[in-house]
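Q: predicted coordinates and the sequence they were generated for:
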Amino acid sequence: MDEESTEQAQTTETLNAAGEDCEICGTEMYGLHCKLVCPNCGYRRDCSDP
């Protein structure tokens, strides 16, 4: 497996649907460590934000 495939596999494994919609575009966000990330527009929110 080359380096790019390894990185992609690791990233894919850590993304989990957060069950929350993006405040900007409405797309379902994904949890990445303690961040919520929108795969559509790139909006990020820290999970400790109110």
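A: Noted; the coordinates are in hand.
Q: alpha carbons only for contacts and neighbour counts from here, please
A: Will do.
Q: is it true that E20 touches E28?
A: Yes - with contacts counted by C-alpha atoms under 8 Å, E20 reaches E28, the gap being 5.8 Å.
Q: second one coming, line it up with the first:
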Amino acid sequence: MNKTSFLRTLVAIMLIFGFSSCGYNGLVALDEEVQQSWGQVENQYQRRADLI
């Protein structure tokens, strides 16, 4: 393996890991949004139960 192909391989690996970490952070943010929305639904259920 010469130096050029080694550097190309290294850059490709770094890009793959970079994009995968960005994707993971996006999934975590979406999960937090879902949890927040579900908490609001549970609050509404509790308010209805308190009114009955």
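A: Structure received. All of these numbers come straight from a predicted model, not from anything done at the bench.
Q: what's the TM-score here?
A: Once superposed, chain against chain, the TM-score is 0.31 (TM-score structural alignment, normalised by the length of the first structure); 20 aligned residues with a C-alpha RMSD of 2.0 Å.
Q: who has more neighbours, E20 and E28 of the first structure?
A: Set E20 of the first structure next to E28 and count neighbours by other C-alpha atoms under 10 Å: E28 wins out with 17 against 14.
Q: quick check: chain neighbours aside, which residue is closest to the more buried one?
A: D21 (4.4 Å; C-alpha to C-alpha, 6 or more residues apart in numbering).
Q: if I look at that neighbour, how far off is Y30 of the first structure?
A: Going from D21 of the first structure to Y30 of the first structure by C-alpha to C-alpha, to the nearest Å gives 9 Å.
Q: center of the second structure - which residue?
A: Relative to the mean C-alpha position of the second structure, the nearest C-alpha, by C-alpha atoms, centre = their mean, is the one of L27, at 1.7 Å.
Q: break down the first structure into its strands, ranges please.
A: Under the criterion DSSP state E, strands of the first structure are mapped to 16-21, 28-32, 35-37, 44-46.
Q: distance to Q10 of the first structure added to those, as CSV?
A: Conversion of these to CSV gives the following (distance: least, C-alpha to C-alpha, whole Å):
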stretch, distance to Q10 of the first structure
strand 16-21, 12
strand 28-32, 11
strand 35-37, 16
strand 44-46, 19
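Q: so which of these comes closest to E4 of the first structure?
A: strand 28-32 (18.7 Å; C-alpha to C-alpha).
Q: what is the orientation angle of that closest one with strand 16-21?
A: When axes from the mean of the first three to the mean of the last three C-alpha atoms, to 10 degrees is applied, the directions of strand 28-32 of the first structure and strand 16-21 differ by 140 degrees.
Q: all good on my end, thank you.
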